[in-house]
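S.K.: sequence first, predicted coordinates after that:
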Amino acid sequence: MPTTPDALTAIYEDLHRHPELGGQEHRTAGIVADHLRALQYDVTTGVGGTGVVATLERGAGPTVLLRADMDGLPVKEDTGLPYASTATATTADGEEHPVMHACGHDVHVTCLLGAAARLAQDTEWRGRVLLVFQPDEENGNGARDMVADGLFERFGKPDVVLGQHVAPLPVGVLGVHAGSAFAAADSLRVVLHGQGGHGSRPEATVDPVVLGAATVLRLQTVVAREIAGSDTAVVTVGSFHAGSAPNIIPEQAELQLSVRTTDEHVRTKVLAAIERIVRGEAAAAGAPREPEVELLQSFPAVDNDADACARVATAFQDGGQHLVVDPGPVTGSEDVGILATEAGVPCAYWLLGGADPALFAGATTVDELRRVVAELPSNHSPRYAPVAGPTIESGVAALVAAARSFLG
């Protein structure tokens, strides 16, 4: 059972070595289910695809939902760790890609297993623990799929939703922010149509590569020139595909965009600006067809409840193990808020420091912490690697403290 630091580190290293993409977390789900059954939890698998739900009851009292996501990313690992991933998987486009736990979901799973063990051993609390190991967070589908599969009808509604996300903050630091804590996310696919031809005769074509390049540059003005400095927005072009040979001007180019906002008005404005720019650049280039703008996925901002955040922050500080800071709104996104919204209950979702504290020597303010964080490999980087043992111990303690602050 995952009760000792060494046992938890071994679980973490195994999960890190064997990541799985969203919707494909069969091995991970099996490991989770086996450990929870050994701890005497009531375990159900296959919820919302590959999700695992486990419950433990100790008499009358509140129900506390603790959530961890399980999926990896199509990233080739470059950490140099002895337990680095060499796994590959087939993505939705039918191509084989390297896979890595570049976002730290292996940390999340390990921490929740550790917390499950400590809560099972603790006989003093009253109420009900509802553990949700969620698939497919990166594609924004997992929380919705579990809700659609009857999560709350089958296992009951919680009184609060709790969870954490590892980040390149120093180990021992927890970031708690009330209100819009994590940004809403929208992913878009844009297809720009040109008129192909020979690379030596561009005058006989409408070049979608040039059109795409102009569109990418113009999209940078959305945040820089259309969004107020006091508002939060990010527009990233993460993928640009066009052409097959140096001497052929292709028929089309495809862009994939990621948009992050924390305010619905700003979100509406950004999405409208993207559509306007895409269509405007196509018209300016004389494109033979209107471009296609498709929304691939969308999930809302995580709205942290102020009272719930105050309660968990107090619990973290009372333990004497953590330094609690307010990181402000985070432009990263999370679908955990959907669980709280669908259940109609408060949410408290915090950042878990996972970086070597020695890297932050001399930093005493949030601004100084941010400057160091900006220089470290971030989540989704092929070089992202939390300090395993101390991070896991900190994360387990945080989850247990948060849960106990609500349980009777």
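M.R.: The structure has been received and is ready for your questions.

S.K.: when you work out contacts or count neighbours from here on, use the C-alpha atoms and nothing else.
M.R.: OK.

S.K.: for Pro5, see how far away Gly395 is.
M.R.: Going from Gly395 to Pro5 by Cα to Cα, to the nearest Å gives 12 Å.

S.K.: these two: which is more packed in?
M.R.: Set side by side, Gly395 and Pro5 show unequal neighbour counts under other Cα atoms under 10 Å, the larger going to Gly395 at 29 against 14.

S.K.: tell me which element that one falls in.
M.R.: Using DSSP states H and E, Gly395 sits within helix 388-406.

S.K.: what segments of the stretch 251-400 of the chain are helices?
M.R.: For the stretch 251-400 of the chain, the helices defined by DSSP state H, counting those that start in this stretch occupy 264-285, 306-318, 336-343, 366-373, 388-406.

S.K.: ok so, going back, tilt between the helix holding Gly395 and helix 306-318?
M.R.: Using axes from the mean of the first three to the mean of the last three Cα atoms, to 10 degrees, one finds that helix 388-406 and helix 306-318 are set 120 degrees apart in direction.

S.K.: re the thing from before, tabulate the helices of the stretch 251-400 of the chain in CSV, adding columns for distance to Cys103.
M.R.: Written out in CSV, the entries for the helices of the stretch 251-400 of the chain read as follows (distance: least, Cα to Cα, whole Å):
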stretch, distance to Cys103
helix 264-285, 24
helix 306-318, 23
helix 336-343, 15
helix 366-373, 15
helix 388-406, 13
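
S.K.: put this beside the first:
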Amino acid sequence: MTSPAARTALELTADLPVADLEDFYRDLHRHPELSLREHRTAGKLAGQLRQAGFETAEGMGGTGVAGVLRNGDGPVVLVRADMDALPVAEATGLPYASGTAGVMHACGHDLHVTRPAGAARALAAGRDTWRGTLLMVGQPAEETGQGAARMVADGLYERFGRPDVLLGQHAAPGPAGLYPHVPGLIMSASTDVDIVVHGRGGHGSRPEATVDPVVTAAYLVTRLQTVVSRELAAGEAAVLTVGRIEAGSRPDIISDEAYVSLNPRTRSEPVRQRMPAAVRRIAHGECLAAGCPREPEVTVGTTFPVTVNDAATDTAVAAVHGEVFGADTVFDPGPAMGSEDFSEPALGPVPYAYRFVTTTPAEVWEQAPGDTVPEKFSAVPSNHGPRFAPDLSTVAPGVRTLVSGTLTQLSVA
């Protein structure tokens, strides 16, 4: 182990208040808040930053938090943590499970807040070892793709200075203790699309007097699967998921309308633009075939850009993680189909590095069915699921990943 960043990181995190950080995490997990409602979470993070000596602002972009620690001449490094939870009913059985009905930290954002809080404390206490400006950002509304852009539009950079580099990380399934890095495209683009199918309602006993939008929506859902399987080249990576189909109020009533919501994902901008156009064409065609009284309403909603790491930045961070945790813990899994708004603040552009930290408890991984890593990976609880429960033992290493990665970008004494 030779790099100053690795040595300094281990020194600064040698005496982390692990019990306090785990309690902080449990508290956040018990009190999840949906996008742009993260008032309590933001207040908790702001309190941690102020206690560490950061100049702190709240309410940025709605419920965002920013804390800055200026420590002499050097780079401006932004470390981002997303804060919002999801409308998922928790089924983990944890003693610190969500106390809010139908809302859960099902994507690990409670970990994402806890680790920067610990990193801020460690880096502030060791400010004699580095120079530069550290900007810690608690971002709202990542799940809806709004938060990053809202904070930038609300003057984040004008108030605290434009960063030289952005750093972030995400909790992920996989045996705890691994740190996947990708020095390039790491996450995909996605676009939400909502469709309203207009029919002509009536009594279930007289379908001949109606135009049933449920039947049309069912054909539509099936046909949409051909966008990926029949309209894209085999070498193009894409996914199209229909996450919602909704209609009617009783078994014997044929509704006037049906609602379909879907999410296409891709790794290239040209394909991202083609997929909503294909969805629109298929929706119009199915409604025409069914004799719907009106054309469907097709609305393109939230769009997430691709996340493409700056290779040099990611390589530097991956190298220090290899030094701190062992070379066998760092690997390149290739790009994921998940999406993020992390790259939104980089518009300009600003180089950034984003990586994963695996969090599946060892016993859960070992007991998962399958003999190979892919088989087990598909079997363990994953992000956005009601049983997603990161191992508490990953809190402290997650702090260490942030501290060591951040020190590669600051001027280390």
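M.R.: That came through, no problem. As the structure is a computational prediction, the values presented were derived from the model and not from experiment.

S.K.: for the residue nearest to the spatial centre of the first structure, list the residues it contacts.
M.R.: Closest to where the C-alpha atoms of the first structure average out (Cα atoms, centre = their mean) is Glu334, at 4.7 Å. Contact partners of Glu334 of the first structure, counting by Cα atoms under 8 Å, 6 or more residues apart in numbering, are Glu137, Gly140, Phe182, Ala183, Ala184, Phe299, Ala301, Val302.

S.K.: excluding sequence neighbours, find me the nearest residue to the aligned partner of the last one in the second structure.
M.R.: Right, the one you point to is Val302 of the first structure. Under the alignment defined by TM-score structural alignment, Val302 of the first structure corresponds to Thr307 in the second structure. In space, Thr307 of the second structure comes closest to Met187 once its chain neighbours are excluded; the distance is 4.9 Å by Cα to Cα, 6 or more residues apart in numbering.

S.K.: swap in Thr210 of the second structure?
M.R.: Among residues not flanking Thr210 of the second structure along the chain, Arg200 sits closest, at 5.0 Å (Cα to Cα, 6+ apart).

S.K.: picking up where we left off before, map the residue nearest to the centre of the first structure onto the second structure.
M.R.: For Glu334 of the first structure, the aligned residue in the second structure is Glu340 (criterion: TM-score structural alignment).

S.K.: and what of Glu281 of the first structure?
M.R.: With TM-score structural alignment as the criterion, Glu281 of the first structure matches Glu286.

S.K.: same check on Ile11 of the first structure?
M.R.: If you follow Ile11 of the first structure across to the second structure using TM-score structural alignment, you land on Phe24.

S.K.: burial measure for its match, as a count.
M.R.: Neighbouring residues of Phe24 of the second structure were enumerated by other Cα under 10 Å; the total is 21.

S.K.: same thing with the one 10 residues further on?
M.R.: Here the number of neighbours of Leu34 of the second structure (other Cα under 10 Å) works out to 19.

S.K.: which SS state does it fall under?
M.R.: Secondary structure for Leu34 of the second structure, judged by DSSP: H, G, I helix; E, B strand; the rest coil, is coil.

S.K.: which ones are touching it?
M.R.: Asp84, Ala85, Leu86, Pro87, Val103, Ala141.

S.K.: and the furthest pair within those residues?
M.R.: With Cα to Cα as the measure, no two of these lie farther apart than Val103 and Ala141, at 14.2 Å.

S.K.: assign a three-state SS to the aligned residue in the first structure for Gly99 of the second structure, would you?
M.R.: Correspondence of Gly99 of the second structure to the first structure, assessed by TM-score structural alignment: Thr86. State at Thr86 of the first structure, reduced to three classes by three-state DSSP: coil.

S.K.: Thr86 of the first structure reaches Arg17, doesn't it?
M.R.: Yes: counting by Cα atoms under 8 Å, a contact exists between Thr86 of the first structure and Arg17, whose distance comes to 7.1 Å.

S.K.: out of these two, which sits in the more crowded spot?
M.R.: Here Thr86 of the first structure and Arg17 are set side by side on neighbour count (other Cα under 10 Å), and the busier one is Arg17, at 20 against 14.

S.K.: my guess is that one contacts Pro82, does it?
M.R.: No: contact between Arg17 of the first structure and Pro82 fails when scored by Cα under 8 Å: they sit 9.1 Å apart.

S.K.: tell me, the longest strand anywhere in the first structure lands on which residues of the second structure?
M.R.: Here the longest strand in the first structure is taken by residue count, with DSSP state E as the criterion, and it is strand 179-193. Across the second structure, the stretch matching strand 179-193 of the first structure (TM-score structural alignment) is residues 184-198.

S.K.: stretch 205-220 of the first structure now?
M.R.: Structural correspondence for stretch 205-220 of the first structure: residues 210-225 of the second structure, per TM-score structural alignment.

S.K.: buried ones in the matching stretch?
M.R.: Buried residues in stretch 210-225 of the second structure, counting neighbours by 16 or more other Cα atoms under 10 Å, are found at Thr210, Val211, Asp212, Pro213, Val214, Thr216, Ala217, Leu220, Val221, Leu224, Gln225.
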